[in-house]
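Novice: what follows is a protein structure lacking sequence information:
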């Protein structure tokens, strides 16, 4: 499998285009917050990582939550790595069902293919507790 690379800043630009047309975001049902450390914007990463994680949060985590909710995207500098988290305050899920979410599985496969098994996604979730997806990206 050949992995196409981009930068975090380009992934965030692509995400902005998606969010501009996402109905739940535009209607105000879903809020999106971002806290991005400037020092990680140039970090290389596989294409199609951030948007699928945010889409998953909106479609599965928040669509079923009465009154909507929020997705928070954080990218931090952690020395030799950047740490990216996408977290929603939605309905959560049974942790045993995480593998059924094709968006998560696809991103996990791209990360492991690009950087090795130690860069697999970390998914923390439980019913009625939201979902937090964390990934690490090597810098340099």
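Specialist: Looks like it came in fine. Note that the structure is predicted; figures quoted are calculated from it, not measured.
Novice: CA atoms for contacts and neighbours, from now on please.
Specialist: Will do.
Novice: just checking, residue 15 touches residue 53?
Specialist: No - counting by CA atoms under 8 Å, residue 15 stays clear of residue 53, with 10.1 Å between them.
Novice: between those two, which has more neighbouring residues?
Specialist: For residue 15 versus residue 53, the count of surrounding residues by other CA atoms under 10 Å is larger for residue 53: 21 against 18.
Novice: distance-wise, check that one relative to residue 61.
Specialist: Remark: distance between residue 53 and residue 61 (CA to CA, to the nearest Å) = 11 Å.
Novice: residue 135 too?
Specialist: As for residue 135, its distance to residue 61 is 18 Å (criterion: CA to CA).
Novice: could you do residue 68 as well?
Specialist: Separation of residue 68 from residue 61 (CA to CA) stands at 9 Å.
Novice: likewise residue 100?
Specialist: When CA to CA is the yardstick, residue 100 and residue 61 sit 14 Å from each other.
Novice: again, but for residue 27
Specialist: Between residue 27 and residue 61 the computed distance is 17 Å (CA to CA).
Novice: these two - which one has more neighbours?
Specialist: For residue 27 and residue 61, the more surrounded residue by other CA under 10 Å is residue 61, and the numbers stand at 27 against 9.
Novice: neighbours of the closest residue in space to the more buried one that isn't next to it in sequence, how many?
Specialist: For residue 61, the nearest residue in space outside its immediate sequence neighbours is residue 90; the separation is 4.4 Å by CA to CA, 6 or more residues apart in numbering. Residue 90 has 26 neighbours, counted by other CA under 10 Å.
Novice: which strands and helices lie in contact with the helix or strand hosting residue 34?
Specialist: Counting by DSSP states H and E, the element that carries residue 34 is strand 30-36. Using 3 or more CA pairs under 8 Å, 6 or more residues apart in numbering; DSSP states H and E as the contact criterion, the neighbours of strand 30-36 among helices and strands are helix 23-26, strand 69-78.
Novice: putting a second one here so we can go through both:
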């Protein structure tokens, strides 16, 4: 579909207003020459049509020009305040072809370390903005767990404990990397909560290489697996009603770690799949169009961007899917054990 540049919309709107003004002047000139025209039905129709078209053009200008300009202004203010960083490139797109080319070039040459630092600052800002006292939350969950066990409902106690552990992992530490073991433990806790929600209709399988416990010590970006599993449940298995299975398959070479999250859900249509993979091929965590129609994508793009920012552009996510059969999310990461960031 041809892109509707904001610059072009402004020019078209200005030309339309100029044309309307010329017609209005002509009509006024005719009335001054022949005042009897005001008594004709044709004049009344033309006058009302001119009035209606004027307000219509004002409404079009507000929606197509004024609102986008207000959005751009707000995003620039947030950027100047240090609240957003990489989002500015997406929100300023569409002004003109020259502007888009400039933004693409600036985004490409920006230092990755600077991007990461600003992304961390944004994360800290959002964490403060939405902060919940974690100790209070843990204490409340522990009280619920104890009461559930004393009341003879151990299942509630088990789920509450899993929820507390999940929140503790999610909110604790600001490090960018965790061990694969910690990530898998977090997924298992999250999955335990989801199984309770779906009446045990879900099943999780984790496949590790035989006699290779060392792989569990490899370091990957924190919260890599859980968002992908959540996405598989929400957009793959939940629509099936009958539930399903998620398999996390783990392999590695001497230098590369291969992770795949496979579900036997409803799958993704070919057009949608191509669109998602195209977005994943770009390093863009802020493309909200990925979630049009409520079909998911934002979580995958977010994880993919964090992987590429931390590890390099040669790593990331690719999706394979067949409608009504299932989906496989394939991740490639460096096979490493030390706390190293920005190795790419």
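Specialist: Sure thing, it's come through. Just so we're clear, the structure is a prediction, and the values are computed from it rather than from any experiment.
Novice: pick the most deeply packed of the helices and strands packed on strand 30-36 of the first structure.
Specialist: When neighbours are counted by mean count of other CA atoms under 10 Å, the highest per-stretch mean among those falls to strand 69-78, a mean of 20.
Novice: that one aligns to what range in the second structure?
Specialist: Across the second structure, the stretch matching strand 69-78 of the first structure (TM-score structural alignment) is residues 244-253.
Novice: what do you get for stretch 45-60 of the first structure?
Specialist: With TM-score structural alignment as the criterion, stretch 45-60 of the first structure aligns to 220-235.
Novice: how far out from the middle of the chain is that stretch?
Specialist: 13 Å (CA atoms, centre = their mean, to the nearest Å).
Novice: what's the helix or strand containing residue 26 of the second structure packed up against?
Specialist: The secondary structure element spanning residue 26 of the second structure is helix 6-33 (assigned by DSSP H and E). Taking 3+ CA pairs under 8 Å, 6+ apart as contact, the helices and strands that helix 6-33 of the second structure lies on are helix 41-61.
Novice: where does the helix it packs on end up in the first structure?
Specialist: Residues of the first structure aligning with helix 41-61 of the second structure are absent, taking TM-score structural alignment as the criterion.
Novice: next structured bit after that helix?
Specialist: Moving toward the C-terminus from helix 41-61 of the second structure, the first helix or strand encountered (DSSP H and E) is helix 67-80.
Novice: buried ones in that next one?
Specialist: Neighbour-count burial for helix 67-80 of the second structure, counted by 16 or more other CA atoms under 10 Å, picks out 68-69, 72, 75-76.
Novice: contacting residues around stretch 86-103 of the first structure?
Specialist: Outside stretch 86-103 of the first structure, the residues within contact range by CA atoms under 8 Å, 6 or more residues apart in numbering are 52-54, 56-58, 60-62, 64-65, 68-74, 104-105, 123-134.
Novice: which strand or helix spans the one residue sitting closest to the centre of the first structure?
Specialist: In the first structure, the centroid-proximal residue (CA atoms, centre = their mean) is residue 53; its distance is 3.3 Å. Counting by DSSP H and E, the secondary-structure element that holds residue 53 of the first structure is helix 50-56.
Novice: what's the mean deviation for that helix versus the second structure?
Specialist: Superposed on the second structure, helix 50-56 of the first structure shows a mean distance to its aligned partners of 0.6 Å (mean CA distance after the TM-score superposition for the first structure).
Novice: my guess is residue 20 of the first structure contacts residue 26. True?
Specialist: Yes - here residue 20 of the first structure reaches residue 26: they are 7.0 Å apart, a contact under CA under 8 Å.
Novice: which neighbours do the two have in common?
Specialist: With CA under 8 Å, 6+ apart applied, the contact sets of residue 20 of the first structure and residue 26 do not overlap.
Novice: just to revisit the earlier point, what residues of the helix holding residue 26 of the second structure count as buried?
Specialist: Judged by neighbour count using 16+ other CA under 10 Å, the buried positions of helix 6-33 of the second structure are 6, 9-10, 13, 17, 20, 24, 27.
Novice: do the same with stretch 10-30 of the first structure
Specialist: 11-12, 15, 19, 24-25, 29-30.
Novice: swap in stretch 223-239 of the second structure?
Specialist: The neighbour-count check on stretch 223-239 of the second structure (16+ other CA under 10 Å) flags 223-233, 235-238 as buried.
Novice: residues touching residue 49 of the first structure, list them.
Specialist: Residue 49 of the first structure makes contact with 11, 107 under the criterion CA under 8 Å, 6+ apart.
Novice: ok, now how distant is it from residue 77 of the first structure?
Specialist: In this structure, residue 49 of the first structure lies at 18 Å from residue 77 of the first structure, with CA to CA as the measure.
Novice: same check on residue 45 of the first structure?
Specialist: In this structure, residue 45 of the first structure lies at 14 Å from residue 77 of the first structure, with CA to CA as the measure.
Novice: now do residue 104 of the first structure
Specialist: Look at residue 104 of the first structure and residue 77 of the first structure: by CA to CA, they are 23 Å apart.
Novice: ditto for residue 19 of the first structure
Specialist: Note on residue 19 of the first structure: its distance to residue 77 of the first structure, by CA to CA, is 25 Å.
Novice: what ranges do the helices span in the first structure?
Specialist: In chain order, the first structure shows helices spanning 8-21, 23-26, 50-56, 102-115, with DSSP state H as the criterion.
Novice: nearest to residue 35 of the first structure, of the ones you listed?
Specialist: Closest approach to residue 35 of the first structure among the helices of the first structure (CA to CA): helix 8-21, 11.4 Å.
Novice: average distance between that closest one and the second structure?
Specialist: Following superposition, helix 8-21 of the first structure is found to deviate from the second structure by 1.1 Å on average (mean CA distance after the TM-score superposition for the first structure).
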